[in-house]
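Student: Here is my input; please provide its structure:
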Amino acid sequence: MTDQPETVEYDSATGGWGSLRGMAQTALRDMASPGALATLRTQNKPGGFMCTSCAWGKPKHPHAFEFCENGAKATLWELTTNRCTPDFFANHSVRELRDWDDHDLEQQGRLTHPMRYDAQTDHYVPCTWDEAFTAIGSELKEIDPKSAIFYASGRASLETSYLYALFARLYGTNNLPDSSNMCHETTSVTLNELIGSPVGTCVLDDFEHCDALFFFGQNPGTNSPRFLHPLQKAVERGCKVVTFNPIREKGLIEFINPQRPSQMLTGKGTQISCQYLQVRAGGDIAAIMGLCKFVLAEDERRGGTLIDYGFIAEHCSGFDAFRAKADATSWERIEQESGLSRADVEEAGRVYVAAERVIGVYGMGLTQHVHGFENIAMLVNLLLMRGHIGRTGAGICPVRGHSNVQGQRTVGISEKPELVPLDKLAEQFGFDPPRDTGMTTVEVCEGVMDGSVQAFIGLGGNFLRAVPDQARVEPAWERMRLTVQIATKLNRNHLFNGKTAYLLPCLGRSEEDLQAGGPQTVTIEDSFSHIHGSRGHRTPASPHLKSELAIVAGMAMATLPPNPKVRWEEWTGDYGRVRDLIAETYHEQFHDMNARMFEPGGFYRGNSARERVWKTKTGKAQFTAPEMLSATDVVDVDGRYRLVTVRSNDQFNTTIYGYSDRLRGIEGTRDVILINPDDMEKAGLAVGQRVALVGDAGDGHKRRIDGLEVVPFDLPSGTIVGYYPELNPLIAISHHDRSSKTPASKAVPVRIETMP
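Tutor: Next up, the predicted model:
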């Protein structure tokens, strides 16, 4: 037996001086404007602006510095002094820029002028706003509305999102996918079916009362660092944290609070998880089934006094079938599929049994699987057993990744017509909204490849970089008739254009939005269904920028026939009038929106499941009996691995701030494959060796990425890890959750091939 290589790891805690250094490096690298620090002081506070990074809640009583490392990076990135001007595009062809990496494209800085793509010269050239709107409107009038896509990333405000959805429906389409289609659409579908609410049931105050937190596939250290503050407080008052994740993420192991001088001086952090179980990729259904099986056995041992049978009888259906499935499932199969021992699962079960109030927290480690629905459904089963949904200090908590991605769905950006009050919109605006189901992200990609999609309007984001099967989608993208990208910075999606193409620069959320009615306020929704006002104060990066709302209105006016009930210019001049429209359409949730938007902690739009009102088909919360124990449908064979794609500590979604994944101990590169040392030895691989990853979906399409460096890492056998979005080309477009069509970026079947 040869000596195994040491696994790579970060030898400190999350937060601490490392977090401060990370922010400082970003400030220097992005050449942030002198006012950036003043802007950070108002971030996530009433009267200030709401962070464009994650969707974590904003407390009623904020810290002196109510931002995290990632939130600060997002703000510094937006307030860079670098500018991407028409001169830059005159000096670089689009095809030349395709060879640049993601980081270098965005490092060119803020876009300053509206640009038109000139196919003859392969350059972007400056244009006027009127020219852009007229051309976009002319193209949209010439095509079938059902062939046009209105995509939205998670950044746009509630006001912009509401009008964007209205524009699409007035035009004649429900093709309104958004970034939720790529991450938490599984949540929306599963929770809506099982508890009658498409979002989580918790609020921030619940973390002050819970006795146990069970984490599944969520990494607060990288994806939602402000979560670490209430998590730290919960642990210090005796709350237990049990984590299920293939990767040992530092944020759930130890945290040094940068706002606590004693911890900063001593370097002694708070230990977070009392138990950390490295479930194999795709093994969460089995792991949670093991927890449930233990609870059922313990209830029987205690004479039926553990499970909340009164709650189940009054509020639930399907319990008997679920119990029968748990009884019929062997521990041998649970251990095999989860990769965990029965003893470890039962130890976690004892934490659950001892807790009076339990919160189940999860992220894309549950949603982005072929059987993501069943992942979340099993967590719902676990929580329902003891009545942990619908009371203080307990509930289900999906952690959303992008600021306001949840809010966009709330105010109408959805391809599902049944989720939108179409009759109310028809009454308000005097038109007949389309009633057919629109396209999801997966269906958009399929439509681009088969030619049925003719136009794509992107309200923010980097769609083409974020989707699966990039090598197949990118060439087809250029066959579209029209592409429009609304953005603050240059990204890879802007380098693939339809026959008519425009790149439209917009204001950032931290910048002053001055319209005819004066400075404007926008609103966003956090992960806890609270609505917050956001007001930017910085000078815009260019006098040629327009707000996202003004751009949407400009395109709509150039496209749609006049309608006396549709007043685009009036709404652009005063966003308060748009909030009045939102309050009229969604009165129960948004009444008095203008008066409430700056309430400390935001105003709560409510959640029926939190009140134990179950808006399901049966009128009750639903137990389910899974037909499988693995969240992947890939059969394990020799040489096949389950790839998990992740984000780094120096990244937000497709935005790459730098090349430091500090919390995993990886510096200076993203071209890596993390692998268990035993698997390395079995495959005959050496540390630092360059290999290729080859897709193993078995659908006849070749998918391959060369030049990845082998890095030994603490992972379950058979699970390997690499970075998103670089490894997206390995994901087949057909590899998605069966219920929601969320791309399955976890447990992707791949093989490793050596390179000459």
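Student: going forward, measure contacts between C-alpha atoms and count neighbours the same way
Tutor: Will do.
Student: Confirm L693 sits in a strand?
Tutor: Yes. With DSSP: H, G, I helix; E, B strand; the rest coil as the criterion, L693 is part of a strand.
Student: what sits against the closest residue to it other than its chain neighbours?
Tutor: Distances taken as C-alpha to C-alpha, 6 or more residues apart in numbering place I752 nearest to L693, at 4.9 Å, with adjacent residues excluded. Shown in contact with I752 (C-alpha atoms under 8 Å, 6 or more residues apart in numbering): G639, R640, V691, A692, L693, V694.
Student: So I752: helix, strand or coil?
Tutor: Per three-state DSSP, I752 ends up strand.
Student: Distance check, it against V710.
Tutor: Computed as C-alpha to C-alpha, to the nearest Å, the I752 to V710 distance reads 10 Å.
Student: L306 now?
Tutor: Going from L306 to V710 by C-alpha to C-alpha gives 48 Å.
Student: Quick one: buried ones out of the contacts of I752?
Tutor: When those are checked for burial by 16 or more other C-alpha atoms under 10 Å, the buried set is R640, V691, A692, L693, V694.
Student: Mind putting those residues into TSV with distance to G221?
Tutor: As requested, the buried ones among the contacts of I752 are exported to TSV (distance: C-alpha to C-alpha, whole Å):
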residue	distance to G221
R640	30
V691	29
A692	29
L693	28
V694	30
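Student: can you name the two of the residues you listed that are farthest apart?
Tutor: For those, the maximum inter-member distance is 14.6 Å, found between R640 and V691 (C-alpha to C-alpha).
Student: on that earlier part again, mutual contacts of I752 and V710, please.
Tutor: In terms of C-alpha under 8 Å, 6+ apart, I752 and V710 are both contacted by the residues V691.
Student: So what's the gap between stretch 659-676 and the chain middle?
Tutor: 21 Å (C-alpha atoms, centre = their mean, to the nearest Å).
Student: any residues touching that stretch, and which ones?
Tutor: By C-alpha under 8 Å, 6+ apart, stretch 659-676 touches 8-11, 14, 18, 221-222, 249-250, 648-650, 707-723.
Student: Now do the buried residues in stretch 416-424.
Tutor: K416, P417, V420, L422.
Student: so how far does it reach from one end to the other?
Tutor: 16 Å.
Student: Check the secondary structure at the most centrally placed residue in the chain for me.
Tutor: With distances taken as C-alpha atoms, centre = their mean, G401 lies nearest the centre of the chain, 3.4 Å away. Look at G401: counting by three-state DSSP, its state is coil.
Student: To check against the first, give me the structure of this:
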Amino acid sequence: MSQEKHPGDDSTRQREDTPYYTNATGGWGSLKGVGRILADQRPTMGAFRTLMRQNKPGGHMCTSCAWTKPKHPHPFEFCENGAKATVWDLTRSRCGPDFFAEHSVTELRELSDHELEKAGRLTHPMRYDAATDRYVETTWDEAFQDIGARLRTLDPKTTVFYTSGRASLEASYLFALFARLYGHNNLPDSSNMCHETTSVALKKFIGVSVGTCVLDDFDHCDMIIFMGQNTGSNSPRFLHTLKSARDRGCKIVTFNPIRERGLVKFVSPQNPVQMTVTPATTISDLYLQVKPGGDVAALVGVCKRVIEQDERSGGTVIDHDFIGSHTTGFQDFMARMKQTPWDRIEQTSGLRREDLETVGDMYCKAEKTIGIYGMGLTQHVKGWLNLGMYISLLLLRGNIGRQGAGISPVRGHSNVQGQRTVGITEKPKLVPNNKLRELFGFEPPMEEGRNTTALVEGLLDGSVKGLISLGGNLARSIPDRERAEPCWGKLDLNVQVATKLNRSHLFPGRHSWLLPCLVRAEEDRQTTGPQAVSMEDSLSMVHGSLGKRKPASPQLKSEIAIIAGIAKATLPPKPQVKWDEWTGDYALIRDLIEATYPDKFKDFNDRLYTPGGFHRGNKARERIWQTDSGKAEFTAPDTLSALGNEAPGDQMTLVTLRSNDQFNTTVYGFADRLRGLNGRDILLINPEEMARLDLTEGQVVTLECAIEDGHERVVRGLRILGYDLPDGCVAAYYPEVNPLVPVHYRDELSHTPAYKGVPVRIRAEGGAVEMRAAE
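Tutor: Just a heads-up that it's a prediction; the model follows:
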């Protein structure tokens, strides 16, 4: 068994016989991390001015995470990864026609993800030439006309328009409109691979597809529960909010298979006194290393304790009035909780009854509780059930729909939530099609389109013929990546809109283009002058963003101009569809968004620069439940595990990780400072499991998917490293181990790939390799 921790112990202590980061998150370590990227990328002096405007009203909104922007920002309202993202965008390095003349696409495939992006900013529109296996320079007019001509030869239903989480609300709205005018709803986006489970499950249980909290709630909560979210690496500015909550006495409990340093200790880099004199802030009061897939069981255990305490108190713990007025399914839920034995809860969660009862007691004493979660809950076969149980716990004490309480997913990319708000969806029932008919005089397609996993399936079976990718690194981020790689070349059309070179650009189809666009920090000047764009953060706040930096190349176009250019070349003219006018003045696009979604975007242009953003509304926050039943719904779980199957003794459960020197598929460096690790070709496992499986430190192994469906899925050359993990669990880096995830291994309702719970086997390869800790 792995090292036990008891309720009387300090559950946040690190296991000293395995690597870990000895310092607090933030502080000097973050400053050094930013300094290293500054030295590496040599950005223009304007990058420093951009950072000083970042995430402030009227300034530039970070292209990294989707954490909210406060009404009263810090002097330095950016985190380590936010600064890295901006500096990465504003590098002096350029990747232009000369670079592509020197390197064939086949040669470029030998480079790492990090090396590809270090080549610098793309500067010119490029067309793939199969005869030379190189990208060659083209003009924008030629690109638009050729792409449009190719789209006109394809059946619209065989094409897919993909969107990364960076695209603005304005670009996303036009991209979705273009797709529907063209004739399809094939509009997958990056949320399909991370938080689509949120969109589907929260809609099912409380009637909204997003979280219910705003930033002010964190000033009034008494308890915060964290489940499956690594704030220290993925949304570090959130740590300031958590520090403020801890300073006023709020209790924080964390459930996560890995003890992440950001939820253990934090030093504010905004606070010189704390950085030099006062001690670090302890973030979590209790840190419980739940087994992958064991969150349902852990939540059942906490709920059982709450029910027990309610019965002991004579019914004063559970909010029975709220439940009677606002919920359904309570009796079935109660019966299931009482019937579930503690031994099964402990076995599935990997946690002690005493620990779960401690959490239950803390929850009973807290007047207002916020539930935080990330992809550790959503990326499972039964991720929807994780969220159903989480909602049930909050409903027990009326912790949804009042100040200081609620459910709050922490999203990844900066506008991944907002894109869905303005029409990036494959589901026509989620789109106000009557408004589109009225505004644009056409009949929108009503056939459900493809999400990301359906796109992968279409690549594999050949039913997808064309792709336009608005940003992202789709070929690298999808499940079943290696099976799909040969299929990209069979596409008739492959258009990639991008800022830097990545691996998705190295699998061209029969007709392929690489189109460079502005980054959000750069000035976007159109016929009516400089243009602002907007995005929606994790807390449903909408912010305007105005870039000021000189573009990396005079050849660059905005995403909006590129969308409009392709659409004009593809579609017949229509009086109501004014691509040129919209490109010249983005305020006109915001007027269209307001006209299409009047309840969410009233007075959009007037409120664009509202300090802290403007809230687009949330019915569950008002205790209006837009569910099938008209009420918030309790869940009676039929299983205690979110995994697709329980792993027998020869199997382990793989959890995929992102390092603190990474954002999604962008890898800034090869150290994972906040975990005390170095290198990305590693497989983490606790020392007891290492001994049980007769493995040794530094041994090179192959990891293979244990799902048997006729396809071999392996990743070779991983080095074994002892680490503080639960029994039965291994961890490795995303996207390197994506080939192990079958496209069909996904959440049952949302089809989000189950990256956090893949059954695998370890096969020895050869000798040991010396391991080196992170600096």
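Student: Once they're superposed, tell me the TM-score.
Tutor: Superposed pair, TM-score by TM-score structural alignment, normalised by the length of structure 1: 0.99. Supporting alignment: 755 aligned residues with a C-alpha RMSD of 1.2 Å.
Student: Give me the range in structure 1 that the longest helix seen in structure 2 lines up against.
Tutor: For structure 2, the helix with the greatest residue count under DSSP state H is helix 295-312. The alignment of helix 295-312 of structure 2 onto structure 1 (TM-score structural alignment) spans residues 284-301.
Student: Give me the buried positions along that stretch.
Tutor: 284-296, 298-299.
Student: Okay, strands next: where are they in the stretch 451-600 of structure 1?
Tutor: Under the criterion DSSP state E, counting those that start in this stretch, strands of the stretch 451-600 of structure 1 are mapped to 455-459, 482-487, 500-505, 514-515, 518-519, 522-525, 530-534.
Student: Rebuild those strands as a markdown table, extending it with mean neighbour count and distance to Q4 of structure 1.
Tutor: Output for the strands of the stretch 451-600 of structure 1, formatted as a markdown table (neighbours: other C-alpha atoms under 10 Å; distance: least, C-alpha to C-alpha, whole Å):
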| stretch | mean neighbour count | distance to Q4 of structure 1 |
| --- | --- | --- |
| strand 455-459 | 24 | 48 |
| strand 482-487 | 24 | 47 |
| strand 500-505 | 26 | 51 |
| strand 514-515 | 16 | 61 |
| strand 518-519 | 13 | 62 |
| strand 522-525 | 27 | 48 |
| strand 530-534 | 26 | 50 |
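Student: closest to S745 of structure 1 out of these?
Tutor: Short answer: strand 455-459, nearest of the strands of the stretch 451-600 of structure 1 by C-alpha to C-alpha, at 22.0 Å.
Student: Tell me how many other residues crowd V750 of structure 1.
Tutor: Neighbours of V750 of structure 1 under the rule other C-alpha atoms under 10 Å: 22.
Student: That one and Y641 touch, don't they?
Tutor: Yes. When contacts are counted by C-alpha atoms under 8 Å, V750 of structure 1 is listed as touching Y641 (5.4 Å).
Student: okay, and stretch 453-472 of structure 2 goes to which residues in structure 1?
Tutor: Going by TM-score structural alignment: stretch 453-472 of structure 2 matches residues 442-461.
Student: ok, and what's touching the matching stretch?
Tutor: Against stretch 442-461 of structure 1 from outside (C-alpha under 8 Å, 6+ apart): 140, 143, 147-156, 179, 467, 472-473, 476-477, 479-488, 498, 548, 733-734, 741-743.
Student: of these, buried ones?
Tutor: 140, 147-156, 179, 467, 472-473, 476-477, 479-488, 498, 548, 733-734, 741-743.
Student: so where is the longest strand along structure 1 in structure 2?
Tutor: In structure 1, with assignment by DSSP state E, the single longest strand is strand 704-712. Counting by TM-score structural alignment, strand 704-712 of structure 1 pairs with residues 714-722 of structure 2.
Student: next one: stretch 728-743 of structure 1
Tutor: Aligning stretch 728-743 of structure 1 against structure 2 (TM-score structural alignment) gives residues 738-753.
Student: Repeat that for stretch 61-71 of structure 1.
Tutor: Counting by TM-score structural alignment, stretch 61-71 of structure 1 lines up with residues 72-82 of structure 2.
Student: From the opening residue of that stretch to its closing one, how far?
Tutor: End-to-end for stretch 72-82 of structure 2, by C-alpha to C-alpha: 18 Å.
Student: Need the contact partners of that stretch.
Tutor: 30-31, 33-34, 51-52, 54-56, 62-65, 233-237, 270, 611-612, 660-663.
Student: Check which residues of it are buried.
Tutor: Those would be E77, F78, C79, E80, N81, G82, for stretch 72-82 of structure 2 by 16+ other C-alpha under 10 Å.
Student: So what's the gap between that stretch and the chain middle?
Tutor: With C-alpha atoms, centre = their mean, you get 20 Å for stretch 72-82 of structure 2.
Student: quick one: what's aligned to Q331 of structure 2 in structure 1?
Tutor: Using TM-score structural alignment, the partner of Q331 of structure 2 in structure 1 is D320.
Student: Wasn't its match part of a helix?
Tutor: Yes. Assessed with three-state DSSP, D320 of structure 1 lies in a helix.
Student: Correct me if wrong: L40 of structure 1 contacts K73.
Tutor: No. Counting by C-alpha under 8 Å, L40 of structure 1 stays clear of K73, with 10.1 Å between them.
Student: Comparing these two, which shows the higher neighbour count?
Tutor: Ranked by neighbour count (other C-alpha under 10 Å), L40 of structure 1 and K73 place K73 first, with 25 against 22.
Student: element containing the more buried one, please.
Tutor: Taking DSSP states H and E as the criterion, K73 of structure 1 maps to helix 69-78.
Student: Mean deviation, that helix versus structure 2?
Tutor: Superposed on structure 2, helix 69-78 of structure 1 shows a mean distance to its aligned partners of 0.3 Å (mean C-alpha distance after the TM-score superposition for structure 1).
Student: chain center to that helix, what's the gap?
Tutor: Its chain's average C-alpha position is 17 Å from that of helix 69-78 of structure 1, according to C-alpha atoms, centre = their mean.
Student: Give me the mean deviation of the next helix or strand after that helix from structure 2.
Tutor: Moving toward the C-terminus from helix 69-78 of structure 1, the next helix or strand (DSSP H and E) is strand 83-84. By mean C-alpha distance after the TM-score superposition for structure 1, the fitted strand 83-84 of structure 1 averages 0.3 Å away from its aligned residues in structure 2.
Student: equivalent range in structure 2 for strand 83-84 of structure 1?
Tutor: Against structure 2, the aligned range for strand 83-84 of structure 1 is residues 94-95 (TM-score structural alignment).
Student: Alright, I will stop here.
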